[in-house]
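K.L.:
I need the structure of the sequence given here:
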Amino acid sequence: MLETGDPSRDLMGFVLPQTGALVEVANPARPYVLLDASGAVVEPVSEFFAELQACSRPPSTIRSYGMDLLRWWRFLDAWGVEWRRATRAQARDFARWMAIAPKPVRAHWRRRAGGAQGHPVAGASAGVPNSVTGRPGPGLMYAATTRAHCETVLRSFYDFHLDAGTGPIVNPFPVARERRRLPMAAGGSPRSSPGGRYRPSVPARIPRRIPDTRFDELFAALRHNRDRALLAFWVSNGARAEELLTCRQRDALPGEQLLGVVRKGTRAYQQVPSSADAFVWLRLYQEEAWRAGVPRGPGRWMWWTLRPPFRPLTYHAARAMFGRANALLGSNWTLHDLRRTAAYRMARDPKLALTDVQWVLGHAHLSTTQIYLPAGRDEIVDAVRAHHVRQTHEVRVPAVPAAGYRPDSLTELFGRTW
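P.N.:
All right, here's what the predicted structure looks like:
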């Protein structure tokens, strides 16, 4: 077998072993732990998670980092390399493998229960743009954003242990010299960070919003007042999905058209203005829910499951609800598209200051809000189509030949009537 780091090693034939796991723990001080192939807790990763928590990173961020670390741990385990002994050769091979190898796809639990094995429908629809939204579906390869996020996480992990003196003396994921952070005096951005040598380039994309007609279709596909209230809030105040789902019943102030949410990053409590329609749908949902026996009280959760035993509505349950509406329309909108739609509508309103939009969305930097200023894909397509129509119907003035040229001679040469 070829050694790790050998450029002639067949990475296409490499299969990532499904060893270890990232496990959620019912402990606020330790929300997630990484288990190795033997089932033991990986303490270096737990120390890194503790650092993230001390830096006010939410559990969702810790889980996102943990999935990247799990992938790296499985890669090292397959080649028998201990994490402290990982070199740039292993890091380079890991980056190459993520760039060229198909990502493993886990079968749905219904498929596993039925005994189906292998890659679920690894076929024609993977990566093909949706006919309704124009958004490509999940492809068979790792996306550039996934690879970039993974590189950043692993570089940060080794930087942490490098500073603590508990890891290798050289970070396996180096910083590219040409991407080193510029000082502020030289035009560096406060949000810029050093780019990694193995970090792929991520193309800039226009945030995709849901057009008004498509949103009306999506809203009409919903069957319950709870779901209608959720969408009405998401598309009016731009709250993140988890921010809205963690609201309490005391957070809704219909008389002032305000809804209190806890911001994902800062964990600060903020009352954001929402549309009157959203509160109407909320009231309709609450009347139905309270009659059905949903717990009622200022400190109770606002959103619950529809059937007993009643439980607080989770992100995955809300995502499944949204997915059922998508299935009826043949679309693949996401919950985050609702936030983008709200941001686009507010940012494109000339009577609403961009700094006000920044405050409502909870953006730390105005530059993040500014990405919603350009026209969306649908507006650009409509504008170009109108341009072609104008070109077709535009009255052209016949050209006049310059002095000294005979029109009949030019017509004979170029086949044009002057």
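K.L.:
contacts and neighbour counts: CA atoms only from here.
P.N.:
Will do.
K.L.:
which residues touch the closest residue to Lys103 other than its chain neighbours?
P.N.:
Nearest non-adjacent residue to Lys103, counting by C-alpha to C-alpha, 6 or more residues apart in numbering: Met141, 5.4 Å away. Met141 makes contact with 98-103, according to C-alpha atoms under 8 Å, 6 or more residues apart in numbering.
K.L.:
let's see it at 7 Å
P.N.:
101-103 (C-alpha atoms under 7 Å, 6 or more residues apart in numbering).
K.L.:
now those residues in TSV, with distance to Pro31?
P.N.:
Converted to TSV, those look like this (distance: C-alpha to C-alpha, whole Å):
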residue	distance to Pro31
Ala101	31
Pro102	30
Lys103	27
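K.L.:
Using a markdown table, lay out those residues together with distance to Pro59 and secondary structure.
P.N.:
Formatted as a markdown table, the contacts of Met141 follow (distance: C-alpha to C-alpha, whole Å; DSSP: H, G, I helix; E, B strand; the rest coil):
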| residue | distance to Pro59 | secondary structure |
| --- | --- | --- |
| Ala101 | 30 | coil |
| Pro102 | 29 | strand |
| Lys103 | 25 | coil |
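K.L.:
Could you also give me the structure for this next sequence, so I can compare it with the first?
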Amino acid sequence: MLETGDSGRDLVSFALPESGGLVETSDPARPYVLLDADGAVVGPVDVYFAELQACGRPATTIRSYGMDLLRWWRFLSGWEVAWNRASRADARDFARWMAIAPKPVRVHWRRRARGDTSPLPVRRSSAGVPNAVTGRAAPGLTYSVRTRGHCETVLRSFYAFHLEEGTGPIINPFPAGRNRRRAPGSPSPSTSGGGQYRPTIPRRLPRRIPDARFNELFAALRHNRDRALLAFWASNGARAEELLTSLQRDALPGDQLLGVIRKGTKEYQQLPSSTDAFVWLRLYQEEARRSGVPQGPREKLWWTLRRPFRPLAYHAARAMLNRANALLGANWTLHDLRHTAAYRMARDPKLALTDVQWVLGHAHLTTTQIYLPAGREEVVEAVLAHHERQTRSARLPAVPAPGYRPESLNELFGTAW
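P.N.:
Down below sits the predicted model:
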């Protein structure tokens, strides 16, 4: 057995136990609960969830934090360590394990409903390979650096909360980042932006869909509902789940406004949208009315296409886009459409950046400014044009020195002179 580290743990062959789980409840005061291996609610996590809810965190954030805490709880269970007895060595081993461990393969819900718990085989040949159409790499076999960074932040915050409450260990096993060595000329030493075990996360530029690729994606859609959704996402910059909150009364074609509920603030906001989006929406609404979709100002705007009709959910919308991706061999995401709308608006010199900030719902203008630089496609096109100019310049004939008669040079070297 290969042992790694001072703790003597075999992190290479360690398998995370499938014990416990994160369960969604119908109680609005407790949207999610974490269960241990015996099926009991984990009290320390339950208190932490209550703190998050009191701080105004939505249920989606609580679920995201809960998945990280579940991973940590399973790791401690595998080594028979209590949560309040976790040491810095345990946190260090957890960070090392996440860097090398293969991601668990989930069982599709349809297979689970049939009683088949065997996961689908992983396509190792395509894992981490950039897509030929979009340039985005496919998900790798190990945890991404962003997942590891998010997990470290959540666990450090969890133990910091219990440290303040006096209900956890006296030392946070996930320490804050150490001071880095001062650079020459700097007035004071700089500190790391996160915890000591937080990996370095590379800066990721927004990925928009080029106009030609967007037209291909739009042409691959089969239904007017899907065309309307894509047109709205690419014109008003709403997040994917925000657009699905619209009611039938929220669409105002005469004013070219569509009302949505913002993800973070939960405020209602009317977003200006393109004329084409409302044209496709009208075509979809007429089809929906004839097919028997519930009608009314308080009814949802977006519905499934087959009976029994249900309001369109995020996962169903993502499946719609994935079907179009399969036809094109691409891997565009719904969030790429928001980036596309943001990039188009931010690059318009006649549109104020503060207006773009309001439409996108950004709290800080610096977030909107990331869409100002040219995208990858524009940079590649500009550099290729530069190379073409250099090639044409190299093909031009040299200028003869003064004093030579042009007719003599033409006689010797041809009319190119």
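K.L.:
ok, and the contacts of Met141 of the first structure in the second structure?
P.N.:
Checked against the second structure using both residues aligned by TM-score structural alignment, their matches' C-alpha atoms under 7 Å, these keep these contacts: 101-103.
K.L.:
any idea which of the contacts of Met141 of the first structure is closest to Ala40 of the first structure?
P.N.:
Lys103 (25.4 Å; C-alpha to C-alpha).
K.L.:
isn't Ile210 of the first structure right up against Ala342?
P.N.:
No. Ile210 of the first structure is beyond contact range of Ala342, at 9.3 Å (criterion: C-alpha atoms under 7 Å).
K.L.:
how about the strands in the first structure?
P.N.:
21-24, 32-35, 252-253, 258-262, 269-273 (DSSP state E).
K.L.:
residues in contact with the third one?
P.N.:
The contact list for strand 252-253 of the first structure (C-alpha under 7 Å, 6+ apart) reads 258-260.
K.L.:
roughly how far out does it sit from the chain middle?
P.N.:
Taking C-alpha atoms, centre = their mean, to the nearest Å, one finds the center of strand 252-253 of the first structure at 29 Å from the center of the full chain.
K.L.:
and what of stretch 10-19 of the first structure?
P.N.:
Chain-centre distance of stretch 10-19 of the first structure: 26 Å, with C-alpha atoms, centre = their mean.
K.L.:
Quote the end-to-end distance of it.
P.N.:
21 Å (C-alpha to C-alpha, to the nearest Å).
K.L.:
Next: stretch 252-265 of the first structure.
P.N.:
21 Å.
K.L.:
mind listing what the residue most central in space within the second structure touches?
P.N.:
Residue closest to the average C-alpha location in the second structure (C-alpha atoms, centre = their mean): His335, at 6.6 Å. Taking C-alpha under 7 Å, 6+ apart, we find His335 of the second structure in contact with 239-240.
K.L.:
give me that answer again for 10 Å
P.N.:
By C-alpha atoms under 10 Å, 6 or more residues apart in numbering, the contact list for His335 of the second structure reads 206-208, 233-234, 237-241.
K.L.:
Next: Pro44 of the first structure.
P.N.:
Per C-alpha under 10 Å, 6+ apart, neighbours of Pro44 of the first structure: 34, 50, 83-84, 157-158, 160-161, 166-167.
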